[in-house]
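**Student:** Below are the sequence and a predicted model for it; my questions follow.
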Amino acid sequence: MSKDILGKALLDYLKLEYTEDIVTQSTLDEADVLPLSYMFRNFEQMPYLEQTALKNCKGTVLDIGCGAGSHSLYLQDKGFLVTGLDKSPGAIEVCKERGLLKTLNNNFLNLRDQKYDTLLMLMNGIGIAGKLKNLDQYLNQMKKLLHSNGQVLLDSSDILYMYESDDEDGGYWIPQDVDYYGEVTFTMSYKNEDSEPFDWLYVDFNTLKRAASFNGFECEMLIQGPNDDYLARLTLM
């Protein structure tokens, strides 16, 4: 997303120049809307799954893909030493303007020589892996960034239901050119400007648990959400 569509939109909203929302297109379905106001929600406006994740944070926290910083700011207000990480320069500028004290404008895989007690990956933060084949690389990076007693808190969704067949005999129809049904390609549009296509991963819990175990993590489900979503905790074996 070299055009930083998200960052531009968040900055407009912060500066009271809001006129429209981000529109997303994906290989899954028709156009959808990402309301900018949702990125600025407070704790009471967050889904129960996110609230639970924030309540389970401990120690030093890295908020991966922090966006407008709503999760980070809540934790900072609660006394946590939290760092907001986002590769969007605009998003990081918004976080700073909103009062977040520690930020990193970088790619998650580029981080070195830092250790945290909690890695926080909300709003399907594990999606940054893009493809299932990349999941091992991201899990190994998590291991490098965690203290020995640290944890990863992440949410994702099992989107198999989106491939349900309309046939009377039921079943699922998954395109043959897809390696794993949770792999989706998105574009974002804002004010007549389009992002480059980017890959995003939705991973079902059992697949995540197998990958986590292979890479030296215990994986437990903390919450099963109402929409095939879940909150998981990963800890080092």
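**Tutor:** That came through fine.

**Student:** only C-alpha atoms for contact and neighbour calcs from this point on.
**Tutor:** Fine.

**Student:** Show residues contacting stretch 111-129.
**Tutor:** 50, 57-65, 135, 138, 142, 144-147, 149-157, 199-202 (C-alpha atoms under 8 Å, 6 or more residues apart in numbering).

**Student:** helix, strand or coil for Lys133?
**Tutor:** Following DSSP: H, G, I helix; E, B strand; the rest coil, Lys133 is assigned to helix.

**Student:** Alongside the first one, take a look at this:
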Amino acid sequence: MEKDIFGNAILDYQLGTYTEDIKTYSSLDEEDVIPVPYLFRTFKAMPPLEQKALKLCKGSILDIGSGAGSHSLYLQKKGFDVTALDQSHGAVEACKLRGIKKVVESDLYDLKDQKFDTLLMLMNGIGIVGKLKNLDKFFTHIKTLLKPGGQLLLDSSDIIYMFEEDEDGGYWLPDTGNYYGEVTFTMEYKKKKTDEFPWLYIDYNTLQRAAQSSNFNCELVSEGEHYDYLAKLTLDLQ
């Protein structure tokens, strides 16, 4: 199995050898496509929630799951001290080629002894948590990366709309015992596939409850047009 599907596609585009997009297969029985050029979009081409998040950034910034580095590049051009973090070797190489000055190839949980004013997780970056039960571990680690007064900015989606609605306005959810936003994915690029991996979509109310239980304040900053939202988390210092 090819591990760095995402990074290979990003690096191909950066090197001018782009010929096809990334295919995704999920436990929601949906086949979809990630257009690789979209990962290189400019600020003007970004969704309003992403634009809002970038405008809220302050101080030193860690762009978690930076991918092709479009958010980092925009912030760097605005004069911010930004570090692009990704565990994909191909993505990291592309970020360097695009001129991003600080790029780190690492898993989030392996990053230690550094603190930032803003942690940025866009394009449902919170998905890396995988499952709801992992949120405590995630929040515990995030606390070690935040400077006093720092913030975590993230966007996600409530995917309840993808399930069948009943006559009473409720939804038919699979009786698996798992949270409905826990999805598994496989990616394919140039006939190579990744192993199956977990990915989390979290509705705002669930995020807020989990954040508060870990002593974070959670603010709904903005809502998108299709069940998506932008949230800001800060540590409750009381």
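**Tutor:** Noted; the coordinates are in hand. Just so we're clear, the structure is a prediction, and the values are computed from it rather than from any experiment.

**Student:** thinking again about what came up before, any of the contacts of stretch 111-129 of the first structure buried? List them.
**Tutor:** Among those, those classed as buried by neighbour count (16 or more other C-alpha atoms under 10 Å) are 50, 57-58, 60-65, 135, 138, 142, 144-147, 150-157, 199-202.

**Student:** Take the contacts of stretch 111-129 of the first structure and keep only those in helices.
**Tutor:** Among those, the ones falling in helices (DSSP state H) are 50, 135, 138, 142, 144-145.

**Student:** Could you pull out the helices in the first structure for me?
**Tutor:** 5-14, 48-55, 70-77, 89-97, 135-145, 205-214.

**Student:** Format those helices as a markdown table; extra columns: distance to Ile126 of the first structure.
**Tutor:** Output for these, formatted as a markdown table (distance: least, C-alpha to C-alpha, whole Å):
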| stretch | distance to Ile126 of the first structure |
| --- | --- |
| helix 5-14 | 18 |
| helix 48-55 | 14 |
| helix 70-77 | 16 |
| helix 89-97 | 18 |
| helix 135-145 | 8 |
| helix 205-214 | 10 |
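
**Student:** out of those helices, nearest to Asp29 of the first structure?
**Tutor:** Closest to Asp29 of the first structure of these is helix 5-14 (C-alpha to C-alpha; 20.4 Å).

**Student:** That closest one vs the second structure, average offset?
**Tutor:** On superposition with the second structure, the mean distance recorded for helix 5-14 of the first structure (mean C-alpha distance after the TM-score superposition for the first structure) is 0.7 Å.

**Student:** What helices and strands are in contact with that helix?
**Tutor:** The helices and strands touching helix 5-14 of the first structure, judged by 3 or more C-alpha pairs under 8 Å, 6 or more residues apart in numbering; DSSP states H and E, are helix 89-97, strand 183-190.

**Student:** how far away is the closest residue to Leu154 of the second structure other than its chain neighbours from Lys192 of the second structure?
**Tutor:** Spatial nearest neighbour of Leu154 of the second structure, chain neighbours left out: Met121 (4.7 Å); criterion: C-alpha to C-alpha, 6 or more residues apart in numbering. From Met121 of the second structure across to Lys192 of the second structure, the span is 27 Å (C-alpha to C-alpha, to the nearest Å).

**Student:** between these two, who's got more neighbours?
**Tutor:** Met121 (23 against 12; other C-alpha atoms under 10 Å).

**Student:** ok, of the ones in helices among the contacts of stretch 111-129 of the first structure, which one's closest to Val82 of the first structure?
**Tutor:** Leu145 (14.0 Å).

**Student:** for that closest one, what are its contacts?
**Tutor:** Per C-alpha under 8 Å, 6+ apart, neighbours of Leu145 of the first structure: 112-116.

**Student:** how near is the most centrally placed residue in the first structure to Ser157 of the first structure?
**Tutor:** Against the mean C-alpha coordinate of the first structure, by C-alpha atoms, centre = their mean, the closest residue is Gly125 at 1.7 Å. Distance, Gly125 of the first structure to Ser157 of the first structure, using C-alpha to C-alpha: 11 Å.

**Student:** contacting residues for the nearest residue to Met39 of the first structure once chain neighbours are set aside?
**Tutor:** Leaving out its chain neighbours, the residue that sits closest to Met39 of the first structure by C-alpha to C-alpha, 6+ apart is Ala68, at 6.0 Å. Residues near Ala68 of the first structure by C-alpha under 8 Å, 6+ apart: 10, 39-40, 91-92, 94-95.

**Student:** got CSV for these, with neighbour count too?
**Tutor:** Listed next are the contacts of Ala68 of the first structure as CSV, based on neighbours: other C-alpha atoms under 10 Å:
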residue, neighbour count
Leu10, 27
Met39, 17
Phe40, 19
Ala91, 27
Ile92, 28
Val94, 22
Cys95, 27
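
**Student:** of those residues, closest to Leu75 of the first structure?
**Tutor:** Cys95 (13.1 Å).

**Student:** hang on, the closest one packs against His71?
**Tutor:** No: assessed by C-alpha atoms under 8 Å, Cys95 of the first structure is found out of contact with His71, at 10.5 Å.

**Student:** Can you give me the distance of Ile126 of the first structure to Asp179 of the first structure?
**Tutor:** 17 Å.
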